[in-house]
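Trainee: Output the structure for:
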Amino acid sequence: MSKYRETDDLHMLLQKFFLCICLRFFLLKIPFSHGTDTLTVSVPISDYIGATLVSSGGRSVLGFFCQGTSGNRYAGIWYLKDPHTVIWVANRDSPLPNDESGIFSLKDDGNLGLSSKDGVTHWSTKVKAADVNSNRTAKLLDSGNLVLSEISQGGELTLLWQSFDDPSHMDLSRMLKQENFKLTSLNGPYEQPDPSDLCNHFNSCGEYGVCNSQQKTICRCLPGFKPRQPNNWRQGDFSQGCERTSLPSHGKPNQNTFEELKFIKIGTKNKEIESTSLTQCKEECLRNCRCQAYSYNHNRSTATGRCLIWSHVLSDVQEGIKDGYNVSFRVSSGNHLLHCKTSSSFLCTYFGLLALGTLLICAGSSCTGKHHYIIYLVVVGILALVITVGCRVYVWRKLARERVAKREAILKHLAFHHISSENRINLEIISDQFAEHNEEGINVPFMDMEIILESTNYFSDENKLGQGGFGSVYKGKFPGGQEIAVKRLSSSSVQGFEQFKTEVLLIAQLQHRNLVRLLGYCTNQEEKLLIYEYMPNKSLDFFIFDPKRCLRLSWETRMRIILGIARGMLYLHEDSRLIVIHRDLKASNILLDEEMNPKISDFGLARIFEGKQTAGCTDRVIGTYGYMSPEYALEGSFSTKSDVFSFGIVVLEIISGKRNTGFIQTKIARNVLTYAWRLWIEGNAVNLVEPMLEGNFNGEEAVKCIKLALLCVQNDPQDRPTMSNIVSTLNNENATLPDPKQPAFLIHGDSFFEASSSQVSSMSGQVSSMLEISNSLHYGR
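Mentor: Below is the predicted model of the structure:
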């Protein structure tokens, strides 16, 4: 009998024990509020019990929070009705570990401080120590201002510190206006930050997001990352940050690349080590599988260098900071990051304890009827939860393996080399030679196919801007609102494949206001995609050849477009580090931005030279009907003067408003070039100007431009001016020009012939056998 009694006592003891554990565990997870707005020495705020400080009006809260999925813990102030708006962070540069051990308290010396369980201080007000007889308190106001004040023995109140004066306080000007008051600190008056600078908000763009208040869309993801919540980004909510587009590649240094961003500030704490060179700093980062980014700074005065390593989740990243670092971010690397505690882990633990407690409770009773039913529900619930979690893990791992396989296939399919010569740009894409690991490689962002599909609404016809010989072009919108133009190259076009290689390799190295900007590229099996900045006014031919839209182009606008094209070509020929011959300059390849500024595009046929070489020859002539120079069309010889010839044709088209190849004036002049030459010989060059302008133009300026264009299309390439001469002439009102010689050849029907009729028959056959005509892409970007 006593044996059974002892067993019953043991069961009762176990019942009470597990019920206490379950109750304590449940209560600890319920957020706890002090119910007061004042912090004293005896009542600290503990992250472990979820304690908070609430202002008297219930508008602001001081407590602990976890930012994103990093696992980092912060103490800060936020709005009670809008917890996502954090207006002050105490330990912005020194996050707490993810063990909920943080304590925000009023210390014995009278300072506010934040410390962890190991006693490390992560933040402090650092004001003078309190007197023995003084009484200090910290109060949270409805405005979001945390005020530390002292009451002397005589009852005098002194303000010692306030969060409004702290550099980590964000967006205060709005709150000051709402409260209509002014506070004064012992450290001096408070300077209100610019409310338009949204990057002053803590971690405005989330983890792995970059904030740049000078850009139209202030948030974008770091290289190698994509928005974690694309729909929220489109609506302007960047708080969830970004996630990697590729999976870890540990142990494979050749699959790790870095992309440098300039003038960067990172809120995440870094590790500083001594380093003698940039290469050593990079190797230090590669050896650390947790390294996210590095920056090397060399001190010339002391001949020493320091290497900064970021090994934690990157948060509060800002761009365009005057005193910022040049930081190289790891594009393809490991993602061994800590994660915040989620509700699912809490539920698993809670239900596990609940089930164990229930079984033990029932072990000491008959467990019949209702008790069996309870056990059944608990067990089924736990099994369902385990199965659900298991399925999610399985699906996630399967998708992860597919992403790795797709990425590896892309890496084998692409193998771009750094452009160092005319020959190297024509190399075929060779497996296992992708140049991302090469510091001299081309840093063009590789973009995820899923994001592009979503941006273009899966290449819907509604988003289609145009179609040409190399493929189609679609309008898209990135998460965050940035508009893009996606060129989808035809899988069956050999020219499209060559153009894809050339544009990715070339445009990434060219930066000029009159050249279109390549934002990235993507390949997926047979798909080859180029992503450009979007040009809302489409292309030049969209305006100058339309009887109604041409009215938007005043004479001043046309002259500005001509000068912009000339400056862009000058950069290609002389001012860039490479000598670039475009070979396909025409009106449809001149894009116009919002202010009608021209940008040269479509570099698929371009050729590149280094050193003093400025000419080449090919046995495969590819160009556009009506714009090719005679030496290129007939002999395959091309040079910078070939582009000058095309520029002259474009200038005549801009001035006249007539397409060179579709113009029919008389039987004698069946194209703009012929017509312009006839008018020049007759002394009536001004009659070439677009009739719609109705005299609203400068006659002398028009004649000078026509004369310059005719100089560009002369027979001998040596007679044609250089682009530097052209730009100088356009900028100089008093520039004098020689008389132009007769154009090299005139276009008649579907063949070429020189001005000398005796040579027409011998040249027509040669041209027809050599000339390959490519269509233009008529679209806006």
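Trainee: C-alpha only now, for contacts and for neighbours.
Mentor: Fine.
Trainee: And the next helix or strand past the longest helix anywhere in the chain?
Mentor: When the chain is parsed with DSSP state H, its longest helix is helix 370-413. Going down the chain from helix 370-413, the next helix or strand is helix 449-455, by DSSP states H and E.
Trainee: Show me what whichever helix or strand comes after that following helix packs onto, helices and strands only.
Mentor: Using DSSP H and E, the helix or strand that follows helix 449-455 towards the C-terminus is strand 464-468. The contact analysis (3 or more C-alpha pairs under 8 Å, 6 or more residues apart in numbering; DSSP states H and E) places strand 464-468 against strand 471-477.
Trainee: Could you also give me the structure for this second sequence? I'd like to compare it with the first:
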Amino acid sequence: MSINVHLKFLFLLFFSSSLWDSHAQHVPGVTGVAARNSLKPGDTLNSSGSLNSPNGRFMLRFYLWPAAFGTTNYTYLTMFRTSDWRLVWYTRQGIPITNDFDLLTLENNAGSLKIRRHGDNPIELSSSPQPTNNTVASLLDSGNFVFNEVYSNGSKKRLLWKSFDYPGKVLLPGMKLGVNHKTGQNWSLIAWLTDDYPVPGAFTLEYSGHQLIIRRRNVVYWKSGVLRGNEFENISPKVTSMYHFSVVSNENEESFSFMSKNGSQESRWLFTSTGQLLGDDPQPIAQADKCDGYNIDGGCQRWNQPLCRHHHQHGYTVELNRGYFVSEDDSSYNISDTNLSISDCKVSCWGNCNCVAYTSLFANRTGCKFWTNISNFVPNDLTYLDLVYILSPKLSHSGKNKWVWISVAISASALLVTFFCRFCYLQRRKTVVLQGVDNENRLLSLVISERSINANDIPNDRKKVPDRNVYSYECISTATNNFSLERKLGEGGFGPVYMGKLPTNQKIAVKRLSRNSGQGIIEFKNELILISRLQHINLVKLLGCCIFGEERMLIYEYMPNKSLDYFLFDSNRSKLLDWKKRFNIIEGIAQGLIYLHKYSRLRVIHRDLKASNILLDENMNPKISDFGMARIFKLNELEANTKRIVGTYGYMSPEYAMEGVFSTKSDVYSFGVLMLEIVSGRKSNSFYHSNDALNLVGYVWGLWQVDKGLDLVDPTISDSCVKYQVLRCIQVSLLCVEDSAIDRPTMSDMLSMLTNESTKLPLPKKPAFSIARKKIEANTPNNESNIYTMNGLSISVMDAR
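Mentor: Reported below is the predicted structural model:
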């Protein structure tokens, strides 16, 4: 780069700064006429005039940028904030305006807002759909330049165009990022190629997927993380505390905007040519220039790298001090494309395995110069010389002795740092081990000390407590992306459930006990003990748990198809469950209950069997989940009584709902209701407001009495169902929901009835839905339960879900 070139650049910078200063010195007289804020049909704004917002905060005018090379000066229609003369907007579409005869005009009778150029085609900003003389273009105090069609009395009819829809490199309060779904309009910031060269550059700032995204030539460099409350995951709370963020997400648009919390209109976000997003605070909002494709700190993203490069090499990229340049005798080559910025040079050099250094080619910091070999650095007294960036520095011989001493000092420091880190690591490891032991002891103490009633067969010896994985809070928080909304699968009585991924890439489901949950430590303990001891293909698998402070979490295998109710009660998704799949689900649930009642080491009554507690794996195989309400029976125990009635209305057996008496037959009743829901595709409680039946059971009984059982069948499976099989399921279901528990079949007998067609089925008796039962007070404290009677059926509302 020659001295003449740099002197020319200095002269142009001096000329530009002089022109800039003249704005600040002659604001009132720039236009040559009285200040105005709008253009009416026939009005023009020439290169010596301006529009001023009503309170004088913003000014719109033509501005001249001197070209760094060539003979043409570039003129743009620009907007400045008058308090500090900072640029806030400019016309970025089309080619630059190229002469002193340019003017902005609102044409008479055409309703067209154009920038007319002497000897060239005009740039049309907007026009009315129909020729009209009722238009006005105004500069508002918000910094928005708007073009409206108006009524004859001057009131606004409709908006035709606004500058806020075409942001440049500055985001003002109220200006949007995102997309207009109706018009397809994208709102994004585009950084300049260089900080002094007003043409679109390499970096863009967008809003998509509820987060801010910075791209460089369409490669994602940085993400803010999802906005929660008023904070982004990867933006400092100190920065976000200064602003109020507004988000719109509907069928019309997805957008983001900000306002200063102190109400100041002086706020602005500036997007620089290197990918930095700067706000009102000295601390940057985002620094995409720090992202190298390897690190993921502060929102940085990974992308593919050349095989010949390594992370440590990229991390040592340095800048040479001003006053030195690389000898022209070394191997070098140029790319004179003025559409390339220094970030493009960096990426190009990194992608060329022979490249060892780079810098800008031209004085306006465009174009690229690369070196494939560096022998020495030559001093120079031109302090404005561009920096040279090197990937693998090779020092000159003259500096060898100095760098030997520096190397010794660095080595000694590294040794001290190594010893210090080793010491910290051992201390940290000791602390983690102690914390792990403490958490495990707390877990075992929790399991032992807070047993549920009738769990005496579980040993008190800690050594006999079932083995299980205890996960750290950090592990689960990382796996669930800090319990982010996009990872949330749903919400149950226990609390929210999240999808996570362990470092082994195994997917998990995390149930997090909510502090507001009606369930508590007993339910947590029940699941922890029971599921860890129960192993069956039709029971959900517990992988472990996490206890951290007040946090209680259970870690399960992940079920990709969610729960049965997700498909069964949705008009579209239910079509995915044909009769073959539904019958397979019925059989699987029955097998799981048989295991719980008969073949497991502990006899378990689930007490909350329902569609939402049946999870489906990738093959739609059912797995019973949610054992928070479950109870353990001794081997010789047939039934029990409780003062704490829990479960879900519509699935509760009458003796349990009214008297607190439960047994394996309570689960049989719930299974009968669930089987009717699977056949019909309707919820049990969907009949509560019907004049014909109290609930699903009553409705089915009415159909059965008149031999219209097939009317129950879900229309979505009418073509795929096997009629005799469906009728058999309905009859067995009615046997399961009989009023007296002793009349109901066991789960083993029930499954035999379903699958053995030669077995003759008994006729069902009238179910409990219409039989008035005498209310029995179950020795329940008044503050624990309230009993209500409806149509002769008494039900308890305490702890029901």
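Trainee: TM-score for the pair, please.
Mentor: The TM-score (TM-score structural alignment, normalised by the length of the first structure) is 0.47; 399 aligned residues with a C-alpha RMSD of 3.7 Å.
Trainee: before we move on, the earlier item: does anything pack onto the longest helix of the first structure? Which helices or strands?
Mentor: In terms of contacts (3+ C-alpha pairs under 8 Å, 6+ apart), helix 370-413 of the first structure is packed against helix 343-363, strand 518-524.
Trainee: can you list the ones you listed in a markdown table and add mean neighbour count?
Mentor: Formatted as a markdown table, these follow (neighbours: other C-alpha atoms under 10 Å):
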| stretch | mean neighbour count |
| --- | --- |
| helix 343-363 | 16 |
| strand 518-524 | 20 |
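Trainee: Turn these into a markdown table, including distance to Ser639 of the first structure.
Mentor: Converted to a markdown table, these look like this (distance: least, C-alpha to C-alpha, whole Å):
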| stretch | distance to Ser639 of the first structure |
| --- | --- |
| helix 343-363 | 66 |
| strand 518-524 | 25 |
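Trainee: burial measure for the closest residue to Arg81 of the second structure other than its chain neighbours, as a count.
Mentor: Nearest residue to Arg81 of the second structure, sequence neighbours excluded (C-alpha to C-alpha, 6 or more residues apart in numbering): Phe58, at 4.7 Å. A total of 26 residues lie near Phe58 of the second structure under the criterion other C-alpha atoms under 10 Å.
Trainee: Surely Phe58 of the second structure touches Met79?
Mentor: Yes. Phe58 of the second structure is within contact range of Met79, at 6.8 Å (criterion: C-alpha atoms under 8 Å).
Trainee: tell me which element Lys599 of the first structure is part of?
Mentor: strand 598-600.
Trainee: Tell me how far Leu416 of the second structure lies from Ser794 of the second structure.
Mentor: 77 Å (C-alpha to C-alpha, to the nearest Å).
Trainee: the more surrounded of those two?
Mentor: Ser794 (20 against 12).
Trainee: Tell me how far the more buried one lies from Tyr656 of the second structure.
Mentor: Per C-alpha to C-alpha, Ser794 of the second structure is found 10 Å from Tyr656 of the second structure.
Trainee: Repeat that for Trp20 of the second structure.
Mentor: Applying C-alpha to C-alpha, the value for Trp20 of the second structure to Tyr656 of the second structure is 84 Å.
Trainee: Settle it for me: which of those two has more neighbours?
Mentor: Each of Trp20 of the second structure and Tyr656 has its neighbours counted (other C-alpha under 10 Å); Tyr656 has more, 22 against 15.
Trainee: A helix includes that one, no?
Mentor: Yes. Using DSSP: H, G, I helix; E, B strand; the rest coil, the assignment for Tyr656 of the second structure is a helix.
Trainee: ok, for it, nearest residue in space, not its chain neighbours?
Mentor: In this structure, Tyr656 of the second structure finds its nearest non-sequential neighbour in Phe662, 5.4 Å apart by C-alpha to C-alpha, 6+ apart.
Trainee: Show me what the strand holding Lys599 of the first structure is packed against.
Mentor: Under the contact definition 3+ C-alpha pairs under 8 Å, 6+ apart, strand 598-600 of the first structure sits against helix 555-570, strand 590-592.
Trainee: Tell me the helix or strand right after that strand.
Mentor: Per DSSP H and E, the first helix or strand lying C-terminal to strand 598-600 of the first structure is strand 607-609.
Trainee: No more questions from me, cheers.
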